[in-house]
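Colleague: Predicted structure and sequence below. I'll ask about it afterward.
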Amino acid sequence: MFAPSLHKIFNQKTQKLTVYQLGNPALSEIAKPISDVSDREIQQLIDEMLITLKESKGVGLAAPQVGRSLQLIIIASHPNERYPNAPQMEPTAMINPKIISYSGQTEKGWEGCLSVPMIRGLVPRDRQIEVEYTDRQGDRQVSQLTDFVARIFQHEYDHLEGKVFLDRVENTLDLATEAEYQKLWQ
């Protein structure tokens, strides 16, 4: 599972990666599929992304955010200071992910991004999606994702398409600084 793996990763002194910020051209590229999941460099990238995500207090991370134009995302929902009501789940690496179907029922929700610091936006997303991906062991997985976890997936999937959440905000009135967002929730 991921818990022993994460402990092992920390013991190996895996490095935290630099998260690219809004304006970096790498965030606008369409990510390329990964052909060999077992490749040592891909496995190391997964480990480094797990560390980066944990140390950044994020709930999701896409390879383009760390300068790698590859179809790889990590979903790691957990309650934290940025998302206190997030559900708890094991960090999951998703390689070559695809959205198979959308529920058609959308809801606006607040999103932030490690690549767009200090800004939050109300973004409409489908409440339920069915996804398929390859896990880090090379096995094909199909999952139904709902609510916050579905939102994380769609947010990270956008990064693979060269988009950030700001591209989905419908109105500038749906934007807030992190400080104003925090006042709304206190």
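Modeller: Great, that's in hand.
Colleague: For the rest of this, base every contact and every neighbour count on C-alpha atoms.
Modeller: Will do.
Colleague: What strand or helix carries residue 129?
Modeller: Element membership of residue 129 [criterion: DSSP states H and E] is strand 128-134.
Colleague: try this one side by side with the last:
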Amino acid sequence: MDWQAKHDRDAFKELWLLFDNDQGRFPLYPGDAVWIEYAYTVSDTKWGRWFQRTVRLPTEHLEVTLAFPAALDPVVWGTETSMTAEASPLPSAPARSEENAMRLFTWSTTRPALHARYRLEWRFRARPATGRESQGVQVSAVRPSEQMRNLGVVQQGAPLLTEAARRFDLPSEREAAERAVDALFASMERIARVHTFAKGMGIAAPQIGIGRAAAVVQPAEQGAGTIVLLNPRVTDIFDDTDEQYEGCLSFFDVRGMVPRPLRITVETTTIGGVTLTTVYERGLARLIAHEIDHLDGLLYLSRMRPGVEPIPVEEYRQTGRTWAYEQ
């Protein structure tokens, strides 16, 4: 069975197992079943903090085992997510065992739902100091843009950010659209664990290396569901505008004052190929417009008034606050 590195970056690696090899293809047909077992090893400089498995085919049994040096005193926990539900704790805790100076954590589930994502995370309570730390070298704080790069966000200067994303032909490209949305949800989850977004947040497919017309937006309101945008386009812009500071994950060291309409009408396509029209207002309109710009190959810098420059994030004084609007 061959495999393919779909994403291969320092901070994020995604491997696909393929139903083929150099002798030909061997697809699964209705009624067929197969048991797949695979393993891989990473070095102590590359093992990261999480492992995620997405269910893309009907599955009877899924089992994951993580093995770490026991001397690091690892602890492991996990969450379950889907395209329609927020992250929740795994229904059962990973089982722990010791074997040859290794600590093993095994978790399994029966008949997982299609497109469910199971994420196992860990930390080391006795991790030794790095070589630089042991030598007394001061390790400087990571810049916001570098932090986002480490989380797999494509940074300013990459050609993909200046190109119009390719639209999906739905429903015929349903599977490709689902994969893109799945990757966006996973990226949003990673980013939300290291940064709080009081104004809400969004991320577009080109920002994670996928040149397709998909984006997801998480509104600022507590409990509001995540908005999925497939093939979005603005069909109407209302006259009233305002200017607010925006940030962008692809150059997160600065904030820019950007004029935006207070109300927009947006047309999107569902996975099933149905066209929907929605009106967004104020902060949510700003978030949605920002992500649609990404899909059109635009950064908010092109929306700023002539002569206005972004400010360093250190000078920004609205972190942790929502955008302000007149009542």
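Modeller: Cool, got the structure. Predicted model, so just to flag it, every value in this text is computed and none were measured.
Colleague: hmm, back to that, just checking, next helix/strand downstream of the strand holding residue 129 of structure 1?
Modeller: Assigned by DSSP H and E, the successor of strand 128-134 of structure 1 is strand 140-146.
Colleague: Other residues contacting the strand holding residue 129 of structure 1?
Modeller: For strand 128-134 of structure 1, contacts defined as C-alpha atoms under 8 Å, 6 or more residues apart in numbering pick out 94-103, 105, 140-147, 150.
Colleague: one more time with 7 Å, if that's ok
Modeller: Contacts to strand 128-134 of structure 1, defined as C-alpha atoms under 7 Å, 6 or more residues apart in numbering, come from residues 94-103, 140-147, 150.
Colleague: where along structure 1 do the helices fall?
Modeller: 2-11, 40-56, 147-160, 178-184 (DSSP state H).
Colleague: Show the contacting residues for the residue positioned nearest the centre of structure 1.
Modeller: The centroid of structure 1 falls nearest to residue 60 when counting by C-alpha atoms, centre = their mean (2.7 Å). Counting by C-alpha under 7 Å, 6+ apart, residue 60 of structure 1 touches 53, 74, 75, 76, 152, 156.
Colleague: Out of the helices of structure 1, flag the one nearest residue 65 of structure 1.
Modeller: Closest approach to residue 65 of structure 1 among those (C-alpha to C-alpha): helix 147-160, 7.5 Å.
Colleague: what does the closest one correspond to over in structure 2?
Modeller: Mapped onto structure 2 using TM-score structural alignment, helix 147-160 of structure 1 spans residues 282-295.
Colleague: chain center to the matching stretch: distance?
Modeller: Centroid displacement of stretch 282-295 of structure 2 relative to its chain, using C-alpha atoms, centre = their mean, to the nearest Å, is 17 Å.
Colleague: which non-adjacent residue is nearest residue 110 of structure 2?
Modeller: Counting by C-alpha to C-alpha, 6 or more residues apart in numbering, residue 110 of structure 2 lies nearest to residue 61, which is 4.6 Å off, once chain neighbours are set aside.
Colleague: and if you look at residue 120 of structure 1?
Modeller: Spatially, and ignoring its direct neighbours in sequence, residue 120 of structure 1 is nearest to residue 112 (4.7 Å; C-alpha to C-alpha, 6+ apart).
Colleague: Residue 122 of structure 2 too?
Modeller: Closest to residue 122 of structure 2 by C-alpha to C-alpha, 6+ apart is residue 76, at 4.4 Å.
Colleague: what sits against the one you found?
Modeller: Residue 76 of structure 2 neighbours (C-alpha under 7 Å, 6+ apart): 120, 121, 122, 123.
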